[in-house]
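Asks: got a structure for you, letters missing:
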């Protein structure tokens, strides 16, 4: 090679190095070899992409954060990579499965910014799940880090369609209570569609990558250590970006950015990938990468609860109505009664104590409703200002423990800022000291809390059953909603939908106002499809004389604790078939969210050759509702079962 050519090549190589053409690339592959994450730096920025079975499921998407100690989103320089295997066998209560064997390959890549400060990005990759986060060690004399924004992005292939729920503007809606994760999902939408309020989308976010498969994006491990995040609107260049809470949340109080002590880490961002919806429905990634934060003070019990408020509304928080609900719970063999807002005014504390004693004599425990605080919004329901300070909480919880109350439902939170996430954590921790389980409403998505907090039960964080009462529009959409959530909201965390509704009309007399548009078996099946360890069965005293005996018997026996969950069939917003195992018995529940009859051929190898009960319906020309029936049948040795569902109907096959 002549000298001039050699010199020219040297100049080109130096130029390439200075402009970042040479990129450092590392990859981590799932234990089964099907899921691959590539991490690469280009021009000082860090990116990742995701392939499943060789197909691109996430395009090259940016990583990084911008913090008070420096910018970790650009001018990054590679330092090192390390790999190890993760093995964690653990048990849980109150989720879709009771025992998990988590196996993942972990890769940690270290980059330094222009100040020579290091950031580690750690990826855990299991067979269908990815979890990644940013980690920071001790930095000079700094005790903590403030993160002002994340560069984290999610770029999906152009053929992708979306199943998303928009984030609302802050301080709007009834009594300025939004955002509260109670917006409507839009199915099969293009990525280019703008969110309803222009504020992006709440987690979890479901994507259909054309014919190649499905992707679910969410986060886990968020408590008082970080604000709750969401996705921005889509842009062709960045895809979806991870964004912090809006400054207007909580009536403008509190910081919208994040802060944590050093050394420390952000919560985990999660991506679940599959060629079908099976890995989406069955994922446990929300729990796989988090740990319990404290020990349970007692053995908390799952169960079912009656709830007057859904149909009888505010005026039912009086002693006589609640005594009826206690008697109903006892007759059905249920463990709990939830006494909703205004109980302190309509019943009073002395008579609540009396009611609790009466309930316990019937083998039933009370749960009480509370307003979370008095400054985040204008919700007037009482009791208020009992849960927002540690002194008030402990005084209230000590009183509840003394009268035998076993649970609380805390409502009307103000947003996703870090101080609100800290409030959730504080309520849960204090409640555990007094043996109290906790349900949240008017609230954010729980993020791994079932494993982190042993007395946590569930959260609303969804456009729930109360809306079927408030508006006929939502009653008509119940089929769509409850066939959406098994693939999105309810697959990442327990969901307090708020009631298997057995009244046919949304009124106390069960004759007036608008009707329920779903069938009886749909509602019964929903008690299985909707997952929460303490499940609301919104049955009323009048239903005992109105419903067929086989429906009453089923509602008496339906479990709320599950040992295993399997996806059988379905499509978001159209239909869902989910199998759950309680002990050694399987319950297969099917929901038809459409206005047309639906016939399905199901493969149920777990009950092959077994005798089962089959709950089904036939069209009734003289009624809005199909007639329900149950029969015993034997499943063939091949495990194949054919079911038929009426419009907005359901089906149940159980041992």
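Replies: Sure thing, it's come through. These numbers come from a predicted model, not from an experiment.
Asks: Please make it C-alpha for all contacts and neighbour counts, starting now.
Replies: OK.
Asks: Show me where the stretch 451-600 of the chain has its helices.
Replies: According to DSSP state H, counting those that start in this stretch, the stretch 451-600 of the chain carries its helices in the segments 466-470, 472-476, 478-484, 489-492, 520-529, 543-546, 549-557.
Asks: dropping in the other structure now:
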């Protein structure tokens, strides 16, 4: 924390009685740039006519962006087991302000170095009547959004934190347009579409009261006010938050938090000793959806790195046997050690550091070899080619055997573990993520969580966690038509807000929707090949799969872009875009810049200013949709031109198309 008297005066405002901080007061917290103002107040329920003093009331917050109200009075309350609601009958007893700076390095992500300043306030809330409990709200205002969390101290009459439900409300000032991830229940892999609709559509289906469970983060647009997203960070010791419109009628347009219950259905959602901190509740704000993508709040609000030596944590690309159906050099499927060597050879020839060995090598016992692939033998073979092996694991087997398995994998020389079908984010499930990350780090194993909940910033605390899935990825081409350009231009503004995602790009059998056929082996991909190239820039994937069979890339000159593009970045700029329509993102590693641009099924001509470039001239290496890519989506045009900051590039994207560019400084 950094003290700054002038900053504190501009950051914190009290409205009401000058002492006692009674419930008639408002505490206002402004972001460092003064564009965001968060206000806390108490809405009184009764008035004592004898003393003319207001009694305790409901704690609420509101939020303004650039002088316009964005979120109106939204309640803050906790339902504790065998207790009255905590927050519904309180007053503000005190408020303490501060300023701070989140300054840290990230091993992998959208940026390598973060410097985010914030203003902060801690409110002490007390009940004036029995049972006389107390709690705190810790809040921060950054230039890209706000965050707050509940802190419940140890106190008389409250021996443990037993949370039945958290009743945090999020009330936009209008029936906001939202991109909702509808989920069937609390046990899913977060693999579905983000459906555009207004918030009231989540409460009334066909004139019938409806209560729809939605994953967070949720993107919202309030036209004329702001773009916003509601999410969470730092889940350690807690359970994940879902969002629901609780009104059940066509007039309601707000959300309330729903905390993931225990998977066995027994006990409170969170059971912990006191004192206890909830997860951070985040509201990102910006004038464009791209500004939300650039924010670092999800990692800002997590504990610092707990791994002293991170030199062994190396992001990169991996060849992969599963997506294309284990096809070998003869075009036939074979899950054998010899065939997996084919994928190792491809990784080595392409300069990729990894090969991902997917499901099938082990049975229920993950400490002994099963199937037809000898993992130690494959690891030794790969080591001779300067390639390392990741291995797929079933989450229940990991839960039962990781104490024995992880040291064994370290002995074998395995680089990382891809853990699948987790499908839970209750308190015990979230703790399991931390246990896995910690034990894996002790044995120099990187982690890729699949069948998982959305990220919440744990990669800052345990940077060996490179990837999460939690996305409707390219694998859906194997069985149906759910993957396509529409999702690909939506995910950057929705799923990617909270962190990296293992979408698995790189399919080279690119076809039109009319020619598409779902198939398990050698799957097709709707949209253009240039779009597949651009995904390596647009999507944040520190461990990026190169998904197709090696033979698919042979003799294809545009494969050069996949070989060269990095998987982690020093800087990220979202240049333009709208969810479901198009997106253009530029990312820098060192002195080189990379640009990816995607469109949905609508062809577009985009004019992209190159103001993000540094001084001097750059060689731009462009991989574009060919003139006939609308009906021949495999066709890519490659060209070069000299550019500099201040220039504007014109990009012509075909239907389902894209463009990938590398900018290299010229001497």
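Replies: In hand now; what should we look at? This is a predicted model, so every value here is computed, not measured.
Asks: so which of the helices of the stretch 451-600 of structure 1 gets nearest residue 447 of structure 1?
Replies: Closest to residue 447 of structure 1 of the helices of the stretch 451-600 of structure 1 is helix 489-492 (CA to CA; 7.8 Å).
Asks: what stretch of structure 2 does that closest one fall on?
Replies: Aligned using TM-score structural alignment, helix 489-492 of structure 1 spans residues 495-498 in structure 2.
Asks: on that earlier part again, so can I have CSV of the helices of the stretch 451-600 of structure 1 showing distance to residue 255 of structure 1?
Replies: Formatted as CSV, the helices of the stretch 451-600 of structure 1 follow (distance: least, CA to CA, whole Å):
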stretch, distance to residue 255 of structure 1
helix 466-470, 32
helix 472-476, 35
helix 478-484, 33
helix 489-492, 27
helix 520-529, 38
helix 543-546, 49
helix 549-557, 46
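Asks: These: which one's closest to residue 333 of structure 1?
Replies: Residue 333 of structure 1 lies closest, by CA to CA, to one member of these: helix 549-557, at 6.2 Å.
Asks: how much space between the alignment partner in structure 1 of residue 429 of structure 2 and residue 182 of structure 1?
Replies: In structure 1, residue 429 of structure 2 lines up with residue 420, judged by TM-score structural alignment. Taking CA to CA, to the nearest Å as the measure, residue 420 of structure 1 falls 18 Å from residue 182 of structure 1.
Asks: Correct me if wrong, but residue 178 of structure 2 is in a strand.
Replies: Yes - Residue 178 of structure 2: assigned to a strand according to DSSP: H, G, I helix; E, B strand; the rest coil.
Asks: Can you give the distance of the match of helix 489-492 of structure 1 from its chain's centre?
Replies: Chain-centre distance of stretch 495-498 of structure 2: 3 Å, with CA atoms, centre = their mean, to the nearest Å.
Asks: what about the strands in the stretch 301-450 of structure 1?
Replies: 303-307, 336-339, 365-371, 407-411, 437-440 (DSSP state E, counting those that start in this stretch).
Asks: and of the ones you listed, who's closest to residue 633 of structure 1?
Replies: Evaluated over the strands of the stretch 301-450 of structure 1, closeness to residue 633 of structure 1 peaks at strand 303-307, with 28.0 Å, by CA to CA.
Asks: In structure 2, what stretch matches the closest one?
Replies: With TM-score structural alignment applied, strand 303-307 of structure 1 matches the range 316-320 in structure 2.
Asks: Quick one: average offset of that stretch versus structure 1, please.
Replies: If you overlay the two and look at stretch 316-320 of structure 2, the average distance to its match in structure 1 is 0.7 Å (mean CA distance after the TM-score superposition for structure 1).
Asks: that older thread, nearest to residue 273 of structure 1, of the helices of the stretch 451-600 of structure 1?
Replies: Across the helices of the stretch 451-600 of structure 1, closest to residue 273 of structure 1 is helix 489-492 (CA to CA), at 13.3 Å.
Asks: Just list what the longest helix seen in structure 2 packs against, helices and strands only.
Replies: Longest helix in structure 2, counting residues (DSSP state H): helix 395-412. Packing partners of helix 395-412 of structure 2 (3 or more CA pairs under 8 Å, 6 or more residues apart in numbering; DSSP states H and E): helix 375-384, strand 416-420, helix 427-442.
Asks: I'd like the distance between residue 309 of structure 2 and residue 441 of structure 2.
Replies: Distance of residue 309 of structure 2 to residue 441 of structure 2, given as CA to CA: 10 Å.
Asks: what's the span of stretch 554-564 of structure 2 from first residue to last?
Replies: End-to-end distance of stretch 554-564 of structure 2 (CA to CA): 16 Å.
Asks: Can you tell me, leaving aside adjacent residues, what's nearest to residue 198 of structure 1?
Replies: Excluding its sequence neighbours, the residue lying closest to residue 198 of structure 1 (CA to CA, 6 or more residues apart in numbering) is residue 233, at 7.0 Å.
Asks: Tell me which residue of structure 2 lines up with the one you found.
Replies: By TM-score structural alignment, residue 233 of structure 1 lines up with residue 245.
Asks: Noted, bye for now.
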